[in-house]
Every structure is written in C-alpha cells, then in structure tokens.
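>>> Structure, please.
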Amino acid sequence: MSAVRSKICGITRVEDALAAAEAGADAIGLVFYPKSPRAVSIQQARAIIAALPPFVTTVGLFVNASRCELGEILDAVPLDLLQFHGDESPHDCAGFHRPWIKALRVRPGDDLQAACRFYQGACGILLDAYVAGVPGGTGEVFDWSLIPQGLSKPVILAGGLTPGNVAEAIAQVRPYAVDVSGGVEAAKGIKDAARIQAFIQAVQGA
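From the prediction side, this is the model:
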C-alpha cells in the first residue's frame, strides 16, 4: 500500500501552516464558511498561502456557497483544490476549473457506492461523522465499519481523528488520505505544532 496522505484542516495562522508543512503534511485546509470557528478571510488565506513552501496542496472548504461568492474567493485566493461540505449537487461543485472533493457525513444505511457514482466528477470523497445540523469539524468519530471496501473514488477519512487513533483508522479503513482539524488543536482554529508532528508521524508509521 502506498503512503497515506495527510491534510491539516482549519488553518487560520501562517505559523500553523508552516508547522504543518514542516511536519510533512501533504495539504492544508482553509475554511470559507463564516459560521465556522476556523473561518478565514480572503486576506488571511492569501497570507497563509503566500508563506507556504512548494508542493503543499491548498484546499478551500465551502458549505453551500453561492457561485458568485465562490467565484470571488477563487479570483482572489490561489486554491489548488475545492472541498464541498454542504448539500451541493455535482453541478454545484463543477465548473470552477479546479479539481474538487465532496464530503459525505456517514450514517448507517448510507449507500456510499451510489454516492461515489452520483459525484462521479469528484477526484475523491471525504467521509466525516454525521452530526445533525453541523456540516463538519465536529470532532466526532463515526463507525469506520460502515465504509465498504473498494469504493470507486479515493477515500479521505475525517471525523475525530487524533495522533492517538489515526494509525488504527488507517489500518481498518486503508484510506487514500486522512484529514484532521480539532485533533491537533490547542483551541478552535489554533493548532498545536507538537500535535501536528505527532499526527503526521503516526500517519507515516501506519
């Protein structure tokens, strides 16, 4: 099995982005959802991206954003990849000249194979915990046995991952990548460099 990629999401400060890059993260996530405690402004996002070394993928997270709002952000912020966390249709996710991933909040009985077919334009599917009324970033772990083997899209596993449980998650799910936010924080939106380091080491050692 090839190396599992890692994304540190909900970055709000330049120093946290640099800590993620230094630890070996493959990607960082910037949240453009005003209701999130980890939301960034266009100015913050531009400063963070400008400080990053090459080969770190920058991902913009959106929740039911209008095409106009999304277009304005993309004109101002050089994002590599888009992540849709709301009720977006495949049409809503496409047409921005960027690769995109769709987040799904997993519940018992969900047909994830059908969801992968529905979002066939996605370059990956992010699987997160379902918490009613909250589009993500809940810090909750879901039942990984709900994920079928052999999904047709690369799986990015999210939801309550920490330096302590990510190796077990990788062993069970064998995802393409793992995505962490709250599990490496000192406070909401403020990352802990030592926890980021411990998380990436656990991923690399899995």
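>>> C-alpha from now on. contacts and neighbour counts both.
OK.
>>> Now do the SS call for Gly60.
Under DSSP: H, G, I helix; E, B strand; the rest coil, Gly60 falls in the strand class.
>>> quick one: contacts for it?
By C-alpha atoms under 8 Å, 6 or more residues apart in numbering, Gly60 lies in contact with Gly29, Leu30, Val31, Phe32, Leu79, Asp80, Leu81, Leu82, Gln83.
>>> Now show me the structure for the sequence below, then we'll compare the two:
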Amino acid sequence: MPCRVKICGITRTDDAIAAVQAGADAIGLVFYDPSPRAVTIDQAATIARSVGPFVTVVGLFVNPTEQLVRNTLEQVDLHVLQFHGDETEAFCQQFQRPYMKALRMRPELDVEVEMAKYPSASAILLDAYRKGVPGGTGESFDWTRVPKRSSRPIVLAGGLEPENVSLAVTTTGTYGVDVSGGVESAPGIKSAQLIESFIINARAG
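Predicted structure coming up:
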C-alpha cells in the first residue's frame, strides 16, 4: 500500500493547493505561536476550505488549553488533531476527533511503552528529539527504532526531504510520512517542486 504523505506547516493557500495537486493525503496547520509556521484562526479557516473534501486537514497543537482547541474547532474545519506536547490520553481524546500523538525520540525512550499510553490514538507520530523544541527541528533519528509491528499506524517525521524519504519508507515500512521544513524554500514557505519530488519519492519507497 502506498505510503501516505502529510505536508505540514502550511501557511498559504497557494501552498495548500500545490500540496493537493501533487497528491498529498493531508495538510497540517500549526496552532503554536512560537513556531515560524504558526497560523491565525482566520488564515487556517481559509486554507482548510481551499483543499476540498477529500484531503485531511490536521491541526497541530503543543500543550494547548482545552479552550484553545475547542475555539479552533468551532472556526476551522479540522478532521484530525495532532498533539506534540506532554498531553495525556484523557486530554487528547476529549474533542470527538481522531488524533495523532507525537512522541519525540529521546535516546532513552521506550517507544512501545510510550505508545501504549495512548490506546485511543488513531496514529502515533515519531519525531526527532531536540531539548526544548517540540518539533520542526529538521533533524532525523535512528529509523531502526521504529517498531516493525504495530497495531496502529505509525507516521514518521523529522529531517525528511525528497532525497531521503524513499530510504526512510523502505527502512521503516511506515504508514505515513510527515514533512515540513524539508519541502520549504524558507520557513513557512513551501516549494511546489520540492513537494512534488517528496511525494513521488515517498511513494516509490
């Protein structure tokens, strides 16, 4: 089955449309103010409307308040939530949306033990670890740490780009890949050419 592809950190409608035209399965909108890829509610609502009904729109949060998530859901058509902080399972599952829980791959992390803490997650996203940075580092991790047999989909993130994504997919057999900086010409500004190359290579893996 072809690897699914999410293009994250979309800040412009043109970039969302370019991702859809290149065959992306999902786009990601960042609701975390310190990120250079953060969007306002109004921006996010406009972008979400631009992709059509068959592309999954994912909202990314980092240790948000419950009210922030609920306010966002009232105004933006999000299909899936993605949590990148220290959120508990009880917090993640209260919004009546499928969710992905991101795990940052610290050297001492027991992946399967940590995954077991989120049995209600639709998928687990594995991302590179850098102290104090909840994602978007542009760094990768040892792909051999990705569990080969998992009862839930695993999404691979961290340091992916057109040049290495095929090897990443081949090595891990992952359900999906998530890219942000690896398809940008500047932080928050996507390159249609890099998006297209990334998706072609991901599905060739």
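>>> Please work out the TM-score for the two chains.
The TM-score (TM-score structural alignment, normalised by the length of structure 2) is 0.98; 205 aligned residues with a C-alpha RMSD of 0.8 Å.
>>> In helices, which of the contacts of Gly60 of structure 1 fall?
Taking DSSP state H, every one of these sits outside helices.
>>> Please identify which of those residues is nearest to Ala169 of structure 1.
Gly29 (20.3 Å; C-alpha to C-alpha).
>>> Could you count how many residues lie near Glu114 of structure 2?
Using other C-alpha atoms under 10 Å, Glu114 of structure 2 has 11 neighbouring residues.
>>> where along structure 2 do the strands fall?
4-7, 26-30, 56-61, 80-83, 99-104, 123-127, 154-156, 176-179, 184-186, 189-190 (DSSP state E).
>>> Next, format those as TSV and append distance to Ser166 of structure 2.
Output for the strands of structure 2, formatted as TSV (distance: least, C-alpha to C-alpha, whole Å):
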stretch	distance to Ser166 of structure 2
strand 4-7	12
strand 26-30	18
strand 56-61	22
strand 80-83	24
strand 99-104	21
strand 123-127	17
strand 154-156	12
strand 176-179	10
strand 184-186	18
strand 189-190	20
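>>> Show me the one of those that comes nearest Glu163 of structure 2.
Closest approach to Glu163 of structure 2 among the strands of structure 2 (C-alpha to C-alpha): strand 176-179, 12.4 Å.
>>> ok, the residue most central in space within structure 2 - contacts?
Structure 2 has Asp178 as the residue nearest its centroid, 4.7 Å off, counting by C-alpha atoms, centre = their mean. Each residue near Asp178 of structure 2 by C-alpha under 8 Å, 6+ apart is listed here: Val5, Lys6, Ile7, Cys8, Val155, Leu156, Ala157, Gly158, Leu160.
>>> quick one: furthest residue from the center of structure 1?
Quick read of structure 1 (C-alpha atoms, centre = their mean): farthest out is Gly109, 23.3 Å.
>>> how near is that one to Leu127 of structure 1?
14 Å (C-alpha to C-alpha, to the nearest Å).
>>> do the same with Cys93 of structure 1
As judged by C-alpha to C-alpha, Cys93 of structure 1 and Leu127 of structure 1 stand 17 Å apart.
>>> Same check on Ile156 of structure 1?
Distance, Ile156 of structure 1 to Leu127 of structure 1, using C-alpha to C-alpha: 6 Å.
>>> Could you do Ala177 of structure 1 as well?
On the measure of C-alpha to C-alpha, Ala177 of structure 1 and Leu127 of structure 1 end up 11 Å apart.
>>> which of the two has more neighbours?
Higher neighbour count among Ala177 of structure 1 and Leu127: Leu127, with 24 against 21, using other C-alpha under 10 Å.
>>> How about the contacts made by the more buried one?
Applying C-alpha under 8 Å, 6+ apart, we find Leu127 of structure 1 in contact with Ala103, Leu104, Arg105, Val106, Val155, Ile156, Leu157, Ala158, Gly159.
>>> likewise Phe31 of structure 2?
Ala38, Val39, Thr40, Gly59, Leu60, Phe61, Val62.
>>> Now list the buried members of those residues.
Ala38, Val39, Gly59, Leu60, Phe61, Val62 (16 or more other C-alpha atoms under 10 Å).
>>> Helices of structure 1, start to end?
Going by DSSP H, structure 1 shows helices at 14-23, 42-51, 67-76, 90-93, 112-118, 166-173, 193-205.
>>> got these as JSON lines, with distance to Trp144 of structure 1 columns?
JSON lines is the format used below for these (distance: least, C-alpha to C-alpha, whole Å):
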{"stretch": "helix 14-23", "distance to Trp144 of structure 1": "26"}
{"stretch": "helix 42-51", "distance to Trp144 of structure 1": "32"}
{"stretch": "helix 67-76", "distance to Trp144 of structure 1": "32"}
{"stretch": "helix 90-93", "distance to Trp144 of structure 1": "25"}
{"stretch": "helix 112-118", "distance to Trp144 of structure 1": "12"}
{"stretch": "helix 166-173", "distance to Trp144 of structure 1": "7"}
{"stretch": "helix 193-205", "distance to Trp144 of structure 1": "17"}
